[in-house]
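Student: with the sequence up front, the predicted model follows.
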Amino acid sequence: MSRQRKLLSQILRHEPDLVGLTLGRGGWIQVDDLLRALKKAGHRITRDGLSQIVAESDKQRFTLSDDGRRIRAA
């Protein structure tokens, strides 16, 4: 799980273009867009896996929007 967490940190903090993404205002990105881009780049993370990574992040590195549709680095 830590490899996936590190990858998410890299994408959401530093290099969204690594998987062909551009962060929106406030650093937010649609979860569906993120998961689709990760899959296309050969990284399989499910929605449940993503939720688990967010919940288990010891330093609360990620924030999901209240409706769970967007994510950003905290």
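Tutor: Arrived safely.

Student: only C-alpha atoms for contact and neighbour calcs from this point on.
Tutor: Fine.

Student: roughly how far does Gln52 sit from His14?
Tutor: Applying C-alpha to C-alpha, to the nearest Å, the value for Gln52 to His14 is 22 Å.

Student: sorry, slip of the keys, the one I care about is Leu35.
Tutor: Leu35 sits 17 Å away from His14, taking C-alpha to C-alpha as the criterion.

Student: next one for the comparison:
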Amino acid sequence: MTSHKELTRISKVLSLVLRHQPELMGIELDPNGWVDVNFLIQQMNVHDIAVNRMLLDEVVETNAKKRFAFSPNGKQIRASQGHSIAVELGYVAQIPPDFLFHGTAEKSVASILNTGLEKRDRQQVHLSQDQKTAIQVGGRHGKPVVLKIHAAAMHQAGYLFYLSDNLVWLTDHVPVQFIDRA
């Protein structure tokens, strides 16, 4: 069994390469964000990151946020969401629950309540199904604040929502009128 520290290190490399900068490893993602598993492993090893299929399987399986997914045949891998590069993940619009949550840092609240939640350098805004997850997300950036999103009302107003493979809700923008402090 691989150490937690090593699994985290590999996971961070995968996040960087599969979500933001595949060129760092000399790979190119297909239009849906997939890359051949064997080629990824080869390129990681070329760049002095010792990985084999067993270790890659362990990283994907044990990642608490389920950030990565294998294709049904297991021959390709991609990040489930969070890309800053253009990929089409193929998620189908879904009806969201009445409320979703967004974790942020206290320092960002005033701006969000002024302009709404914007995707910025990501492809979409990320929302959580529960406050506990939102607190964890917000805590990565400072003192956490949870915002309550009136998702059903947004949906009724014509906004689209998508559910990623790792159960993160995605939308393009959350206008101010649909946001409350939780």
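Tutor: Structure received. In this text the structure is predicted, and so the values were computed from the model without any measurement.

Student: tell me which of Leu35 and His14 of structure 1 has more neighbours.
Tutor: Using other C-alpha atoms under 10 Å as the criterion, Leu35 of structure 1 and His14 rank with Leu35 on top: 17 against 11.

Student: and the more buried one, what helix or strand is that in?
Tutor: Using DSSP states H and E, Leu35 of structure 1 maps to helix 31-40.

Student: where in structure 2 does the next helix or strand after that helix fall?
Tutor: Downstream of helix 31-40 of structure 1, the next assigned helix or strand under DSSP H and E is helix 47-56. Under TM-score structural alignment, helix 47-56 of structure 1 corresponds to residues 53-62 of structure 2.

Student: can you list contacts of that stretch?
Tutor: Stretch 53-62 of structure 2 is contacted from outside by 2, 7-8, 10-11, 37-38, 41, 66-69, using C-alpha atoms under 8 Å, 6 or more residues apart in numbering.

Student: that stretch: average distance to aligned residues in structure 1?
Tutor: Stretch 53-62 of structure 2, aligned to structure 1 and superposed, deviates on average by 0.4 Å (mean C-alpha distance after the TM-score superposition for structure 1).

Student: list the buried ones in that stretch?
Tutor: Residues 55-56, 59-60 are the ones in stretch 53-62 of structure 2 that count as buried (16 or more other C-alpha atoms under 10 Å).

Student: want to throw the residues you listed into CSV with distance to Val46 of structure 2?
Tutor: As requested, the buried residues of stretch 53-62 of structure 2 are exported to CSV (distance: C-alpha to C-alpha, whole Å):
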residue, distance to Val46 of structure 2
Leu55, 16
Leu56, 15
Val59, 19
Val60, 21
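
Student: would you map the strands across structure 2?
Tutor: Shown for structure 2, the strands assigned by DSSP state E span residues 35-36, 68-70, 76-79, 100-105, 117-118, 125-127, 144-149, 162-163, 169-171, 173-174, 179-181.

Student: how about TSV for those strands, with distance to Leu29 of structure 2 added?
Tutor: Shown next, in TSV, are the strands of structure 2 (distance: least, C-alpha to C-alpha, whole Å):
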stretch	distance to Leu29 of structure 2
strand 35-36	5
strand 68-70	14
strand 76-79	8
strand 100-105	29
strand 117-118	25
strand 125-127	22
strand 144-149	32
strand 162-163	21
strand 169-171	21
strand 173-174	26
strand 179-181	35
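
Student: turn these into JSON lines, including distance to Ile135 of structure 2 and mean neighbour count.
Tutor: Shown next, in JSON lines, are those (distance: least, C-alpha to C-alpha, whole Å; neighbours: other C-alpha atoms under 10 Å):
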{"stretch": "strand 35-36", "distance to Ile135 of structure 2": "32", "mean neighbour count": "20"}
{"stretch": "strand 68-70", "distance to Ile135 of structure 2": "22", "mean neighbour count": "19"}
{"stretch": "strand 76-79", "distance to Ile135 of structure 2": "22", "mean neighbour count": "22"}
{"stretch": "strand 100-105", "distance to Ile135 of structure 2": "5", "mean neighbour count": "23"}
{"stretch": "strand 117-118", "distance to Ile135 of structure 2": "16", "mean neighbour count": "20"}
{"stretch": "strand 125-127", "distance to Ile135 of structure 2": "11", "mean neighbour count": "24"}
{"stretch": "strand 144-149", "distance to Ile135 of structure 2": "6", "mean neighbour count": "23"}
{"stretch": "strand 162-163", "distance to Ile135 of structure 2": "19", "mean neighbour count": "20"}
{"stretch": "strand 169-171", "distance to Ile135 of structure 2": "16", "mean neighbour count": "22"}
{"stretch": "strand 173-174", "distance to Ile135 of structure 2": "18", "mean neighbour count": "20"}
{"stretch": "strand 179-181", "distance to Ile135 of structure 2": "12", "mean neighbour count": "15"}
